[in-house]
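Trainee: What follows is a predicted structure for the sequence shown.
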Amino acid sequence: MTPAVFERLADITSLIIVATISTEELDTRIASDREKVERIVGRTRRVTLPPHDEDRAGGHDLAADPARTGRGRHERPRLSRRRTVTLFVLAVAILVGVPVVIFWRSSGCFPVVQLNVLTTPEKQALVEDRARAFERELMKTGQCAVTIQVSTARSAHTAIDLLSNGWGDEALLTAPRPHVWLPGSALDLEQAKRLTEQRDLLEFTPESLGSIARSRLVLAVPPSYQEWTGRSSFTWPEVSNAVARGELLLARSGPRSSSSGLAATMALYRHAPGGTGDVHHRIEQNLESPDHEGSYDLMCAVRHSFPPPAQPFAVLTTDKVVEDYNAGRPLRADCPKRTTPEGERLHMLVPAEQPVLLDHPYVLIGALTPRRDEAARALHTYLRSPASESALKKHHFAPPGKDDGAGTPPGGVEEVLGIWERARKPTRLLVALDVSGDMRDGLRGSPMNNRLAAAAAEVYTAVGGMGPRDQVGLWTFADRPGDIDHEELMEIGETTKDETLPARLQERLNALKPESHPGADPRDVVHDAIDRLRETSDDEGEDEAIDAVLLITSGDESPDRIPADLRPPVSTPVFVVALGLNGCAERTSLRRIAEQTRGQCYDVPGAEAMERAFDGLAVSLWGGGTSGETS
């Protein structure tokens, strides 16, 4: 007989054994219940039934008379027909079933292989549907059985962190260690590999077998925005510009939380006007709720936000997620299935340029046993087979294609994530501007009358490029009589979201004139500025904000000033703009300040150098980590 026949016999034998055991239990229960009924009926007769005449004379109880009831007679015990059949069936099961099980074990199909699959919330329904179909297909064709357990990680960051950490004991409390990982795109796999290398984890050796599905980034807008709903496409530069200028409220899931959020961030940064750190910062500061964990979290927030704001609003996510939203599918526990009203269904626009595609790879994790490896590869083949195409369409995915993969802009994933980490945080910048007599001199190449006017104009331009959640403060300083060298013109805490801020800032800057006092010791000014940032940070609760001091001075060192360390050491970066030739030279106070605070010191002898210095400030604040190097 073939293995398939023996497998069927094994299944039948198992059913027979279960049925036999069930029959014996039923016989026992029937006998027990019969005795209970007879005892109850007997007691009832003694209470309710009148005795016959002879019973009255003899004093007998009808229910207690063995001759009347038939109980108590000596009879030869006989085995019931049902019990005979039961024993016969049990004997057949043992004779037939044991060889079948022995053969099944020897054929390599025992024990049953369990395959643990980790996927995204967006693919959970698809993978569970295909996993059950795959299990049925194996049984139908007589192959070795496989059981598949599907689990999900709410965000890509969670999955990447657990996988690159070896899926420790805490993770096992939530889900079994996966053998197969189905991330949102190859971008997630790239991050996992990098973290694994950093943590020196040899057990994580992923092998990508290729894509199982495809989705693409789209811009989804409510039907009320007719300017957008009448179109079928958009361009990345127009969206990046509109967001940077605050003309479009854009929602996007976090780039560490989902592949769609990361791919969207890459596209926005790649096409940002100028591509500089301050533009990236403005984009992030103008995003609407930029830190949703995943795509379904984002769409759940959109569902709860209707009606949308009057300002143009859009969502940047995948077509699959928008289709699920419009179809009213469940997104989260607090976003159950529902019928989406016509007025809340989103209109999708596709990029006019080359589309950004998510490839949904199929990744084997670690060293698998031969049978599990065979099962995992067979599942991948099944997911890519024509049998799964209708399921992909049902769950709003496209079949995998040759051009799969989300495009990665120059610099790669980690550089983009580094820029995002800085750009997304609000900045609290305190500007300390030298107004001493040394600022009367002119600045080469500048149309302004003196250094102070040139610096004031550049400060106004820089503040205009900050985001709506940023804060700015303005001080002036000189060696004035008394204990305090600085004067506070604008208190830190003023946000650029305040529409009156630009006019008030310009008014104060235009009113500045060089004073007759000499230059103050910059170390005292820096200490006071950092203390002020700390005080207001506690009051405002801006723990995640980037605090920084911008010190703009003539750069002229007093010959009797000895460079010394700041006391106590500080961690707030100080960026120094020295309007002279040698303000940032070796062994100057300004250079020491920049080095000790991991800031930057810029020598600015002319107008072009001034522009480069402020561009460097933007890169240091929002385009990457601060550096201790000076220039």
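Mentor: Great, that's in hand. As the structure is a prediction and not an experimental result, all values here were calculated from the model. Numbers count the residues shown, from 1 in each chain.

Trainee: C-alpha from now on. contacts and neighbour counts both.
Mentor: Noted.

Trainee: can you pull out the strands in the stretch 151-300 of the chain?
Mentor: For the stretch 151-300 of the chain, strands defined by DSSP state E, counting those that start in this stretch occupy the ranges 180-182, 207-211, 215-221, 233-234, 249-251.

Trainee: meant to ask about the stretch 501-631 of the chain, not that
Mentor: 546-553, 574-578, 600-603.

Trainee: Would you mind giving those strands as JSON lines with distance to His486 and mean neighbour count added?
Mentor: Below are those laid out as JSON lines (distance: least, C-alpha to C-alpha, whole Å; neighbours: other C-alpha atoms under 10 Å):
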{"stretch": "strand 546-553", "distance to His486": "12", "mean neighbour count": "23"}
{"stretch": "strand 574-578", "distance to His486": "16", "mean neighbour count": "27"}
{"stretch": "strand 600-603", "distance to His486": "21", "mean neighbour count": "27"}
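
Trainee: take a look at this one as well, against the first:
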Amino acid sequence: MGTPTHPLHRTVLAVDVSSFGRRAVNGQGETRRGLYAALVGAFDVCGLDFSATHHEDRGDGVLVLIPPDVAKSRLVRLLPEALAGELRRHNATHHESASIRLRVAITAGEVQHDAHGVVGDDVNLAFRLLDSDPLRRALERTDDVLALIVSRRFHEDVVRDDPAVPAGAFQRVEVGVKEVRDHAWLRATGPVAAPGPRHRSRHRRKRSGPRSTALGLVAVLLGIAVTDASAAVPPAVPPCPAPVQLVVLTSRDKEPVVTRTAVEFEEESRGFTERGCKGASVQVTTGSSAHGAAAALGGGWEGAQDLTEQGAQPHVWLPDSSFEVERVRTALDRDPHVHVRLDPRPSIARSPVVVGASPELAERIGEVDGDVRWSAVDRFAAPDVSEGAGVAVVAALADGQLGGVHPAAPGAALALRDLVRRGTATAPPCTGDVALVAPEQEVATTRGCRLLYPTGGLVVLDHPFVAVEWTALPENPRRRRVVDLFEAHLRDGGSQGAIRRDGFRDMNGAPGLVGGPRTGPPSEVVEVDDGEALRRAWEAAVAPGVVAVVSDGSPDAVAFTSSLEGLLGPRDRVVAVAPGPGSLEEAVRRDADAVVLLASSPVPQQAPGTSAPVRVVAVGFGDGSCAVSTALYAAVKAHDGECAEVGAGSGTQGALETVARGIWGRGT
């Protein structure tokens, strides 16, 4: 079973052995071996690697998809003559019952792999052309070993304007097979008969160089065929099996180095298959490691064989951190209908979270040995928590600046909101007093940043290797072996060197070439207990909103409003709503996300319900102001909110925490 892939533009070559079904079984086997030997040899003559193509056996023929980076003109200029020469060599050294004459069709277009092979309009067209009457008649009317037909579009795009193709080499024919009603272009033989004198003279003036080259190649091939007529029978060359398709999902930061190592692995895969066949084809896709991709995995990747916006279902997942893996495993355990099993394996790389600063800021806050205290980092660029790296940054900030914070703790929303106010989404990092808190390789490769290492423990991204098993699909031992081999490839010296060159630390903690002065792993690593809860809490803390304040105008209410406004960010907005029975509905009408009721005296009873959901939190100034019998309590209770009292025995800090939790704590 394979995995669907995105369509790719491919050159399609289809060949069919004439009169194959009339042969005895022994003759058919020898014919098939000769056909593959001829294809391999012809591709080699053209400087192409047949084993690098995708090819499917069709019994009496072969479907070949040429890699997209191979120029189509090479197939027209060289392949027909090279293949004809290989077929003549075979026919000269084998019994007549195993002789080969071929019908050949070439098209080009978008082709997609699915669970059973390849599909595409031009794949269908190639086989319709193979079965067309003009091509069959052309082979019957000649003694040559090959008749070639190309599609109308291929002729227009490739053949017609190629000066290396002799004039008159192709003739237009009409094709009508099943749904195909179009014209195509036929070339019945290898060498083309010399045209009349007038045309020959004009042809020599315009194309003398390329024509000599083409005819010279034909002569060489014919010479080879005669010379090898008495040679030994070529060894049997059975077809290469299709390579195992391996889909690798990785985060954006690792995508460049993973892609390069995947290309090297594809080439290395020839060493673990028979006859040097390509053993693996790797597709690298990227996604938001901690959010989108993990959610897709946790959701079972809707439709086991479907393509989603994340791409094809992965067989290997290379997230930034183990806490992302734990999040997905938790989701899988909760849903009995999801048939996905994760097999997390040790790290392939490591990335400590460090601080980057401009030279001026580094001189001011950095210590002699390159250390920095978290308390010295006043402003920092806001992290993107859609990636696991961003969640690690939040964990590092929370641990260093706040001494650690659990998102569900009573004061967590207020602490994170206070931390958010120091972040900036507008000023570039490592300019002025704005620091960059990020993984080491990002800081090291960001222009203008100097590396500083926070004192105390470090949050370290461990970049695990995760094998993904889709248990609802049939077991695939070949793919499992390729997954293991790909893991071994990522751990070998060459790949680990590439990882270091991209600024990551290798799996043992050795720094990259662009790393800083720290040569070993940190002495203390800060564990991220619940990365997903921390991500939700941070997203809630940074989300802009409209806060409606319903105040009775008392001095306590005015002072508290001032404290509340100190927590607001530049994208937040406060609207004042007059107290009254319809205050909550008025706040909804003014697009408020949350309502804060502030009162020193009893408030009017609020109308039950609102036309849209809204979060409500209240602060009553005076003992008993939040008693269950009060209108203030009834208003928040109807909206699942909280009411805090500021009285003789309680200050404003607890009330601020209650309000912050009501406005920005919705993510926990």
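Mentor: Happy to help now that I have it. Bear in mind that the values here come from a model prediction, so they are computed numbers and not experimental data.

Trainee: Adding mean neighbour count and distance to Val92 of the first structure, write the strands of the stretch 151-300 of the first structure out as TSV.
Mentor: What follows is these, written out as TSV (neighbours: other C-alpha atoms under 10 Å; distance: least, C-alpha to C-alpha, whole Å):
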stretch	mean neighbour count	distance to Val92 of the first structure
strand 180-182	25	42
strand 207-211	17	47
strand 215-221	25	56
strand 233-234	16	71
strand 249-251	23	68
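
Trainee: out of those strands, nearest to Leu262 of the first structure?
Mentor: Leu262 of the first structure sits nearest to strand 215-221 of all these, at 10.9 Å, using C-alpha to C-alpha.

Trainee: Give the aligned range of the closest one in the second structure.
Mentor: Following TM-score structural alignment, the aligned partner range for strand 215-221 of the first structure in the second structure is 351-357.

Trainee: Kindly present the strands of the stretch 501-631 of the first structure as JSON lines, with separate columns for distance to His527 of the first structure.
Mentor: Formatted as JSON lines, these follow (distance: least, C-alpha to C-alpha, whole Å):
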{"stretch": "strand 546-553", "distance to His527 of the first structure": "10"}
{"stretch": "strand 574-578", "distance to His527 of the first structure": "10"}
{"stretch": "strand 600-603", "distance to His527 of the first structure": "17"}
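
Trainee: out of the strands of the stretch 151-300 of the first structure, nearest to Trp475 of the first structure?
Mentor: Of the strands of the stretch 151-300 of the first structure, nearest to Trp475 of the first structure by C-alpha to C-alpha is strand 249-251, at 33.2 Å.

Trainee: I'd like the distance from that closest one to the chain centre, please.
Mentor: Put simply, strand 249-251 of the first structure sits 18 Å off its chain's centre (C-alpha atoms, centre = their mean, to the nearest Å).

Trainee: what's it packed up against?
Mentor: Counting contacts by 3 or more C-alpha pairs under 8 Å, 6 or more residues apart in numbering; DSSP states H and E, strand 249-251 of the first structure is packed against strand 313-318.

Trainee: who does the strand it packs on touch, helix- and strand-wise?
Mentor: Judged by 3+ C-alpha pairs under 8 Å, 6+ apart, the packing partners of strand 313-318 of the first structure are strand 215-221, strand 249-251, helix 259-270.

Trainee: what's the average distance of it to the second structure?
Mentor: Comparing strand 313-318 of the first structure with its match in the second structure after superposition yields a mean distance of 1.4 Å (mean C-alpha distance after the TM-score superposition for the first structure).

Trainee: ok, the aligned residue in the second structure for Glu203 of the first structure to Phe465 of the second structure distance?
Mentor: By TM-score structural alignment, Glu203 of the first structure lines up with His339 in the second structure. Using C-alpha to C-alpha, to the nearest Å, His339 of the second structure is found at 20 Å from Phe465 of the second structure.

Trainee: So what does Arg505 of the second structure match up with in the first structure?
Mentor: Checking TM-score structural alignment: Arg505 of the second structure goes with Ala398.

Trainee: Now do the helices for the stretch 301-450 of the first structure: every range, in order, please.
Mentor: 319-326, 370-383, 389-394, 412-423 (DSSP state H, counting those that start in this stretch).

Trainee: compared with the second structure, how much does the shortest one deviate?
Mentor: Helix 389-394 of the first structure: mean distance to aligned residues in the second structure after superposition is 2.3 Å, counting by mean C-alpha distance after the TM-score superposition for the first structure.

Trainee: Packing partners of that helix?
Mentor: Partner elements for helix 389-394 of the first structure (3+ C-alpha pairs under 8 Å, 6+ apart): helix 124-140.

Trainee: Number of residues surrounding Gln653 of the second structure?
Mentor: Neighbourhood size, Gln653 of the second structure [other C-alpha atoms under 10 Å]: 13.

Trainee: what does His304 of the first structure give?
Mentor: Applying other C-alpha under 10 Å, we find 11 residues neighbouring His304 of the first structure.

Trainee: next one: Lys123 of the first structure
Mentor: The local packing of Lys123 of the first structure (other C-alpha under 10 Å) involves 22 other residues.

Trainee: Now for the first structure: which helix has the highest residue count?
Mentor: Of all the elements of type helix in the first structure, the one with the most residues (DSSP state H) is helix 3-48.

Trainee: For that helix, enumerate the helices and strands it packs against.
Mentor: With contacts defined as 3+ C-alpha pairs under 8 Å, 6+ apart, helix 3-48 of the first structure has these neighbours: helix 81-106.

Trainee: Identify each buried residue in the helix it packs on, please.
Mentor: Buried residues in helix 81-106 of the first structure, counted by 16 or more other C-alpha atoms under 10 Å: 86, 89-90, 93, 96-97, 100-101, 103-104.

Trainee: next one: stretch 371-381 of the first structure
Mentor: Applying 16+ other C-alpha under 10 Å to stretch 371-381 of the first structure flags 372-373, 375-377, 379-380 as buried.
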